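Asks: Any chance you can model this:
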Amino acid sequence: MRRSVPLLNLSPRDQLRAGKLPRRVVQLLFGLTLYGMSMAMLVRATLGLDPWDVFHAGVTLRVPLTFGQVTIVVGALVLLLWIPLRQWPGLGTLSNVVVIGLAADAGLALMATPSGLAAQLGLLAGGLVLNGLAGGLYIGSQLGPGPRDGLMTGISRRTGLSLRLVRTSLELTVLAAGWVLGGPVGLGTVLYAVAIGPLVQFFLPRVTVHLEAHVASHDLAPAARPVST
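Replies: Below is the predicted model:
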């Protein structure tokens, strides 16, 4: 039987008032740090990245910034797109912009590209699993979505288009742009698209912080997998 995931549809203020805040903040920062490290693992595997990171890597080839710095800048620019969508970022959203990029650069500084296909595949597999766990942790802290996830849900809400259509359109757009810029597309890109949903779905119910918020049952938001950070 599938476990239910009690993710609440909370405003930024209610996210801070919903209880268990110290534990949730620690889980949020831990999850975001792991997410950045998993991104570094996928970069070092050199077998292809998820669509947003293909774009980040492609931009890195064109500007004098590190991979993590580009991730931060793009996240901040995406957050500006929330303004016409009339969305308000939560603590988790703002932390997402900064922490993931810093952790990714730290991970890249600590890791070297492995020699041999077996080692690359191992790093790729480990990065995928860690990415799924990290996504579950930061989403499960219930402190707000990442800027890219919020862009997806905001566009869907304002236009009436399905989340699936908006997500697919956004990811294909950034993937194409990243590929044109020289970002790495490969086996890892395909495996990420196939595996990340089931991985987050597996981890999310196990790490979500249960909150006793005073909301009506119709305000409960269904579990949603992240597109990327």
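Asks: From now on I want contacts and neighbour counts done on CA atoms only, so please keep to that.
Replies: OK.
Asks: Report the separation between Val194 and Val200.
Replies: 12 Å (CA to CA, to the nearest Å).
Asks: Could you give the separation of whatever helix or strand Val54 lives in from the chain centroid?
Replies: Val54 belongs to helix 51-60 when elements are defined using DSSP states H and E. Computed by CA atoms, centre = their mean, to the nearest Å, the chain-centroid distance of helix 51-60 equals 14 Å.
Asks: And that helix, what does it pack against?
Replies: With contacts taken as 3 or more CA pairs under 8 Å, 6 or more residues apart in numbering; DSSP states H and E, helix 51-60 sits against helix 67-80, helix 163-181.
Asks: Please identify the deepest-packed of those helices.
Replies: helix 67-80 (a mean of 20; mean count of other CA atoms under 10 Å).
Asks: what angle separates it from helix 51-60?
Replies: Between helix 67-80 and helix 51-60, the angle comes out at 120 degrees (axes from the mean of the first three to the mean of the last three CA atoms, to 10 degrees).
Asks: Might you calculate how far helix 67-80 sits from the centre of the chain?
Replies: That offset, for helix 67-80, works out to 12 Å (CA atoms, centre = their mean).
Asks: What are the contacting residues of that helix?
Replies: 53, 56-57, 59-60, 97-98, 100-105, 147-148, 151 (CA atoms under 8 Å, 6 or more residues apart in numbering).
Asks: What of stretch 131-138?
Replies: Contacts for stretch 131-138 (CA under 8 Å, 6+ apart): 27-35, 38-39, 92, 196-197, 199-201, 203-205, 207-208, 226.
Asks: Apply the buried test to those and list what passes.
Replies: Buried residues within these, counting neighbours by 16 or more other CA atoms under 10 Å: 27-29, 31-35, 38-39, 92, 196, 199-201, 203-205, 207-208, 226.
Asks: this one as well, want them side by side:
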Amino acid sequence: MRRLPQLLIGLALYGFSLSVMVRASLGVNPWSVLYEGLEQHTSLSFGTISAVVGVLVLLLWIPLKQRPKLGTIANIIVLAYSSDLGLSLIPEHLGLPARAGLLVGGVLLNGFSIAVYVGARFGPGPRDGLMTGVSGITTRSIRLIRTLIEIIVLAAGWLLGGSVGIGTVLYALTVGAITQFLLPRFAYRGNDAQRERTVRAGVAQRDARQYRTVLRRPPRPELGRHAQGSPGDE
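Replies: Okay, the predicted model is just below:
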């Protein structure tokens, strides 16, 4: 029962972490650079743009034969609301020390939140699904495909006016390690535990059958005992 709350909390924290990094004004992750760039050319909010981009990316799943799951849809909706909420709560035009603190805190929270919602195992978000889908049809590594996609997104966002800075570099260098470190602590293992219980039950049943078979066997005659009255004894 904890998986769904874990998914929603993780996504809400992820969206909030994006708003924290935006308010730091020291550079954001590649997709947020794109959202910021589009925000400057439309009347839509940051969160709304993230949802629109998420839906457009989801359409690219069709030729990739990817199927959205609950986590995919929740990713689009929850991120939009939580990021806009964070931007409405965090003040703008802060001093450099405060902005540096927001940047570090935002990156840490982002890595933590990814581990939380990915660990719930409700399916990938639109952007992650695009990455795995392209990797599947091209037989290229996920790392390579992700790097190429994020370079394209980053370049497009920068050309549109999105903020690229030290925060972008810090995010690229650290968030993967943070997520990798925390993910085992939040990964849902329900299926693994069920499989383990099934295997143990099967082993126990096998051992019980073997034990019953041994009990039903007739006793073997003792070897080495000579029959009485054998020839040559007279």
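Asks: Just the helices from the second structure, written as ranges.
Replies: Using DSSP state H, the helices of the second structure run over 3-24, 30-39, 46-59, 61-64, 70-89, 96-119, 126-138, 142-160, 166-186, 190-216.
Asks: how about the fifth one: buried residues?
Replies: Going back to what we said before, that points to helix 70-89 of the second structure. For helix 70-89 of the second structure, the neighbour count (16+ other CA under 10 Å) marks 71-87 as buried.
Asks: Same question for the fourth one.
Replies: By neighbour count, and taking 16+ other CA under 10 Å as the criterion, the buried residues in helix 61-64 of the second structure are Trp61, Leu64.
Asks: Please work out which residues of the first structure line up with that helix.
Replies: Alignment of helix 61-64 of the second structure against the first structure: residues 82-85, by TM-score structural alignment.
Asks: So what touches that stretch?
Replies: In contact with stretch 82-85 of the first structure (CA under 8 Å, 6+ apart) are residues Trp88, Gly150, Leu151, Gly154, Ile155, Arg158.
Asks: With stretch 151-158 of the first structure instead?
Replies: Taking CA under 8 Å, 6+ apart as the rule, stretch 151-158 of the first structure contacts Val78, Leu79, Leu81, Trp82, Leu85, Gln87, Leu161, Ser162, Leu163, Val166, Arg167, Leu170.
Asks: Of the contacts of helix 67-80 of the first structure, which is the nearest to Thr46 of the first structure?
Replies: Ala57 (11.2 Å; CA to CA).
Asks: Just tell me what that closest one corresponds to in the second structure.
Replies: By TM-score structural alignment, Ala57 of the first structure lines up with Glu36 in the second structure.
Asks: Not counting residues beside it along the chain, what's closest to its match?
Replies: Among residues not flanking Glu36 of the second structure along the chain, Gly162 sits closest, at 4.8 Å (CA to CA, 6 or more residues apart in numbering).
Asks: can you tell me how far the one you found sits from Arg140 of the second structure?
Replies: Where Arg140 of the second structure is concerned, Gly162 of the second structure sits at a distance of 29 Å (CA to CA).
Asks: who's more crowded, these two?
Replies: Gly162 (24 against 12; other CA atoms under 10 Å).
Asks: In contact with that one, which residues?
Replies: Ser32, Val33, Leu34, Tyr35, Glu36, Gly37, Leu38.
Asks: okay if I get those residues as a markdown table plus neighbour count and distance to Arg121 of the second structure?
Replies: Shown next, in a markdown table, are these (neighbours: other CA atoms under 10 Å; distance: CA to CA, whole Å):
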| residue | neighbour count | distance to Arg121 of the second structure |
| --- | --- | --- |
| Ser32 | 26 | 24 |
| Val33 | 26 | 27 |
| Leu34 | 27 | 27 |
| Tyr35 | 26 | 26 |
| Glu36 | 23 | 29 |
| Gly37 | 21 | 31 |
| Leu38 | 24 | 31 |
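Asks: Can I get the residues you listed in JSON lines including distance to Thr198 of the second structure?
Replies: What follows is these, written out as JSON lines (distance: CA to CA, whole Å):
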{"residue": "Ser32", "distance to Thr198 of the second structure": "45"}
{"residue": "Val33", "distance to Thr198 of the second structure": "48"}
{"residue": "Leu34", "distance to Thr198 of the second structure": "48"}
{"residue": "Tyr35", "distance to Thr198 of the second structure": "47"}
{"residue": "Glu36", "distance to Thr198 of the second structure": "50"}
{"residue": "Gly37", "distance to Thr198 of the second structure": "52"}
{"residue": "Leu38", "distance to Thr198 of the second structure": "52"}
